[in-house]
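Visitor: What follows is a predicted structure for the sequence shown.
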Amino acid sequence: MSLADQFERAGIVAGAVLMVALPLSLALEALVGPQGPWWRLLAVLGPGFVVGWAAATDELPVSYSSVWFVCFLGYLLAVLGVRLLDLVPVGDHTGSVLGVLAVSFVVAVVADRFR
């Protein structure tokens, strides 16, 4: 494996960690509050590492661009929905924020299918 391929895989893992962390940070803040437990960072970054590793080794059933698109659009739609519905602070509206996040991701997945 060439050095360029190794850097590409490292970039895929790093990008997935960041993209998956966006919506997970909103969900975790709704569930445990802004001053969460010590494992909060692992809970936000760990799933992205797993997704990124699977994408870098071609073991993910979807493309890396789909992961990026769905996570980013889903997060933007969720933040917009939380702001429009005035669900701030999110810790006080846990169920509603998680519902908005779920609907946002359904919309993002449908948009990715038609992209």
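Guide: Right, received. Where do you want to start? Keep in mind that this is a model prediction, so the values were computed, not measured.
Visitor: C-alpha from now on. contacts and neighbour counts both.
Guide: OK.
Visitor: burial of Pro47, as a residue count?
Guide: Pro47 is flanked by 16 other residues according to other CA atoms under 10 Å.
Visitor: Now do it against Ala14, distance only.
Guide: Note on Pro47: its distance to Ala14, by CA to CA, to the nearest Å, is 12 Å.
Visitor: cool, and Gln6?
Guide: Gln6 is 12 Å from Ala14, by CA to CA.
Visitor: now the helices: where do they sit in this protein?
Guide: Taking DSSP state H to define them, one finds helices in the chain at 3-32, 40-56, 64-84, 94-113.
Visitor: Settle it for me: which of Gln6 and Ala14 has more neighbours?
Guide: The neighbour comparison of Gln6 against Ala14 (other CA under 10 Å) goes to Ala14, with 16 against 12.
Visitor: second one coming, line it up with the first:
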Amino acid sequence: MSLPRRLEQTGIVLGSVLMLSLSITVFTPLLVENPQLWQTALLVYSPGLVVGILIAFDKFPVSYHQVWAFSIVSWLATVALWMVFDVESVTTDQSTAIGTWLVALLVGALVAWVNPKTQWRRSNA
């Protein structure tokens, strides 16, 4: 495997880790009662690591562009909905925060599904 291809795969994995962590970071206080750094990192970054590896090796039916679209749109929708519903703290307004977060994830998934751009596929180079 060529060096440019390996670097591209590394970038896909790192980008997926960073982008997919946007949606999860706000809920770490709810997921772990007294979160330590390694627990928080595992919860926040492992979904992106798994998805990034699968996309880099063509084992997942979504493109890298769809991961970015989903992450950015769902994060922006979460922020907008929390402003509309006046969610000040995830721990005090749990039901509103989780409900609006789930709606935002659905909006992000819909945008990523409707506008897939091009499917990322490995070249035979």
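Guide: Noted; the coordinates are in hand. Nothing here was measured: the structure is a model prediction, and the numbers come from that model.
Visitor: What TM-score do the two superposed chains give?
Guide: Remark: TM-score between the superposed chains equals 0.89 [TM-score structural alignment, normalised by the length of the first structure]; 113 aligned residues with a CA RMSD of 1.6 Å.
Visitor: Report the separation between Trp75 of the second structure and Phe60 of the second structure.
Guide: 22 Å.
Visitor: So for those two, which sits in the more crowded spot?
Guide: Here Trp75 of the second structure and Phe60 are set side by side on neighbour count (other CA under 10 Å), and the busier one is Trp75, at 23 against 13.
Visitor: Surely the more buried one and Ala104 touch.
Guide: Yes. Taking contacts as CA atoms under 8 Å, Trp75 of the second structure lies within contact range of Ala104: 7.3 Å.
Visitor: and Ile55 of the first structure, what does it touch?
Guide: Slight slip there: residue 55 of the first structure is Ala, not Ile. Ile12, Val13, Ser63, Tyr64 (CA atoms under 8 Å, 6 or more residues apart in numbering).
Visitor: want to throw these into CSV with distance to Ala27 of the first structure and neighbour count?
Guide: CSV is the format used below for the contacts of Ala55 of the first structure (distance: CA to CA, whole Å; neighbours: other CA atoms under 10 Å):
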residue, distance to Ala27 of the first structure, neighbour count
Ile12, 23, 23
Val13, 21, 23
Ser63, 24, 13
Tyr64, 22, 19
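Visitor: Which pair of those spans the longest distance?
Guide: Across the contacts of Ala55 of the first structure, the longest distance by CA to CA is 12.8 Å; it joins Val13 and Ser63.
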